[in-house]
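[1] What follows is a predicted protein model with its sequence.
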Amino acid sequence: IPNVSTNARWAQNGMTVAGSHGKGNSTNQLWGPCGLFVDDDQIMVIADCFNHRIVQWRMGDMNGQVVAGGNGNGNRLDQLNGPTDVLIDKETDSLIVCDRENRRVVRWSRCSGTIQGEILIDNIACWGMAMDDQRYLYISDIEKHEVRRYQMGDNHRALVAGGNGEGNGLNQLNMPTNIFVDPQQTVYVSDQNNHRVMKWNKGTREGIIVAGGQGEGQALTQLSYPNGVFIDTLGTIYIGDSRNHRVMRWPNGAKQGSVIMGGNGKGIGANQLDFPMGLSFDRQGNLYVVDHYNQRVQRYSIE
């Protein structure tokens, strides 16, 4: 998690670091990308949803490399179907993938020659994932409107957010998409259809609204179908405010956010976005945004 100062600024024009050659399944293209994960070496892995694959891009490469799926949509172990999120598990040098349409979470080794994955969790309407320092896996479920914590290799699953049916109460969620877990095992949830971000402290029965929650809209107090969420060491929240085509930054405890990227109408310009979804930082504090309908990933350099 990067240390980002409170008065940090980023370039307003994004640099395309993956995709942007229209939608398609060539290795220089993406189609409906959703989530991404950036590791310490600035290697990106991207859930290339409508191509039913995970692609890896190194900084400066013109083409990505298929590292999971890519064999058409289906439920064989060498296939994915509409993957929405991915992360790298350094301990096992593997990718963990939310294989959404197959209702399962799968693991693919990063060793060369890997041709199929293994099922970690099945029968789950997963969307977003996060892993904490103890290697617990957190997964959002968009049908049960909850987030659960899983111990790797164990069937025990602890409820950590929601789980009280679809709704907008403080103990409820409505379509929880992306999630982020901090070192204290605090869970942040993009509560998409409630147009808010919720924070659930460890062991609590209800969450706290930390961004949005004022109905759908484009005021600085509002969000519209948020997706990607990331929290820096100061507790500042970064949000892919999807239908407002912008990325918002909410300082810890703030009543409103500021627009740090986009917000210039939807479009394909370098200062525009079209439904931003997953987002992530590298160690230097540069921000990476999945620009869903522009079929690209944008990188915004910290100034």
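    Looks like it came in fine.
[2] Every contact and neighbour count from this point should use C-alpha atoms.
    Noted.
[3] Let me know the secondary structure of the residue of the chain most remote from its centre.
    Residue farthest from the centre of the chain, counting by C-alpha atoms, centre = their mean, is G113 at 27.2 Å. Classification of G113 by DSSP: H, G, I helix; E, B strand; the rest coil places it in coil.
[4] how close does it sit to L120?
    Per C-alpha to C-alpha, to the nearest Å, G113 is found 20 Å from L120.
[5] Helix or strand: which one has M44?
    strand 43-48 (DSSP states H and E).
[6] What are the buried residues along stretch 242-256?
    S242, R243, N244, H245, R246, V247, M248, R249, W250, P251, Q256 (16 or more other C-alpha atoms under 10 Å).
[7] Between all of these, which two are separated the most?
    Largest separation among the buried residues of stretch 242-256 by C-alpha to C-alpha: R243 and P251, giving 21.2 Å.
[8] Surely Y150 is within a helix?
    No: Y150: not assigned to a helix; according to three-state DSSP it is strand.
[9] That one: neighbouring residues, count only.
    Each residue near Y150 was counted by other C-alpha atoms under 10 Å, and the total is 20.
[10] try this one next to it:
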Amino acid sequence: MFSLLVTIPANAKWAQNGVTVAGDNGYRGATNKLNWPRSLFVDDDQTVIIADYRNHRIMQWKNGDTTNGQVVAGGNGVGNGLNQLSNPTDVLIDKETDSVIICDRRNGRVVRWSRRSGITQGEILIDNIDCFGLAMEEQRYLYVSDVGKHEVRQYKLGEKNDTFVAGGNGQGDGLHQLNWPTYLFVDRDHSVYVSDYNNHRVMKWVEGAKEDIVVAGGQGQGNALTQLNYPQGIFVDTLGTLYVAESGNHRVMRWTQGDKKQGTVIAGGNGTGANQFNYLRGMSFDRHGNLYVVDADARKEQTIDDFNDTSTTSTRSISSIQMVIEIFYHF
């Protein structure tokens, strides 16, 4: 995630019924559909960029247009060509080059695609990496999580050298270890936040530190306010408040700076209502403090392995599956 500077008041509240801004027309490959989207990026003008995982493409939805999206990368079938993607898991906008940077997970690479008209293929920025999440700061340092090596590394765009940031000491739950690091966020102090998925916690790496700090969860897997259950998308506002999307608990949590003991639920639950989530993945905020989430109303029809991309489909009809991006308005 790019470090958007968003200030959200400590007493902020959000509408408890979400409004669909993309998807919600079943699934598969049409431009008004999504197929197991993973993450999203919200631009200053509220344009939403979506990693459309099983359609092997990146979609762009303009503010106010809830009918059809635009393919801005991939969309040429699954493959490893420069005009193709294979299960993208994260995306961000590089405004300096008017391009999108993508974690092209199954191809083991990070790629960049220009959003300018007439561009039909991308360029490889990083290869031979089991990437999952991305973040970038204003000095154009790119942070990438590697779920295979359980680590996060920093890259300077335009240079080949990389720097170790977090994890990298084998799979584990120590303060110097990670266990399937997925999504990232970097704040204006250059601190890096990591969704430590299988450890059910969020870790913070401070520049120059030898080990990470637990800033949310870390009390085992569960649904108490002191716990997390498979954290995924994360966001940090200018006050240092951390927001976490939990796929296991179907909720978005808020953890205020300095309070490591417990968080509060700001949205979500377990069910099919407009105020509940079923298969929560990515999340973000726009500059107005509105909350955006990636959700799939398909929990009863399919069980999905996040990392091995396998599914078990029940005998029930899957025509009711809805892959959606929802907005919860701040007031």
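    Yep, it's here. Everything quoted here is computed from the prediction, not taken from an experiment.
[11] still on that earlier bit, for the residue farthest from the centre of the first structure, what is the corresponding residue in the second structure?
    Aligning on TM-score structural alignment places G113 of the first structure opposite G118 in the second structure.
[12] again with E143 of the first structure
    In the second structure, E143 of the first structure lands on G148 (TM-score structural alignment).
[13] Now name the helix or strand holding that match.
    Using DSSP H and E, G148 of the second structure falls outside every helix and strand.
[14] Surely it and N179 touch.
    No: judged on C-alpha atoms under 8 Å, G148 of the second structure makes no contact with N179 at a distance of 9.2 Å.
[15] So for the two, which residue has more residues nearby?
    N179 (24 against 16).
[16] Now do the contacts for the corresponding residue of the first structure for that one.
    In the first structure, the residue paired with N179 of the second structure is N174, using TM-score structural alignment. Shown in contact with N174 of the first structure (C-alpha atoms under 8 Å, 6 or more residues apart in numbering): I142, H145, E166, G167, N168, D191, Q192, N193, N194.
[17] Go ahead and confirm the fifth one touches N194.
    Yes: proximity of N168 of the first structure to N194 meets the contact threshold set by C-alpha under 8 Å, at 6.3 Å.
[18] So between those two, which is more surrounded?
    Set N168 of the first structure next to N194 and count neighbours by other C-alpha under 10 Å: N194 wins out with 26 against 16.
[19] Quick one: map the more buried one onto the second structure.
    By TM-score structural alignment, N194 of the first structure lines up with N199.
[20] Surely its match and A216 touch.
    No: using C-alpha under 8 Å, N199 of the second structure makes no contact with A216, being 10.9 Å away.
[21] For V294 of the second structure, grab the count of nearby residues.
    27.
[22] Next one: it from V252 of the second structure, what distance?
    11 Å.
[23] cool, and T120 of the second structure?
    From T120 of the second structure to V252 of the second structure the distance is 36 Å (C-alpha to C-alpha).
[24] And D130 of the second structure, by the same measure?
    27 Å.
[25] for Y243 of the second structure, helix, strand, or coil?
    Strictly by three-state DSSP, Y243 of the second structure counts as strand.
[26] And L157 of the second structure, how far from G268 of the second structure?
    37 Å.
[27] I should have written D196 of the second structure there, sorry.
    21 Å.
[28] again, but for N107 of the second structure
    N107 of the second structure is 33 Å from G268 of the second structure, by C-alpha to C-alpha.
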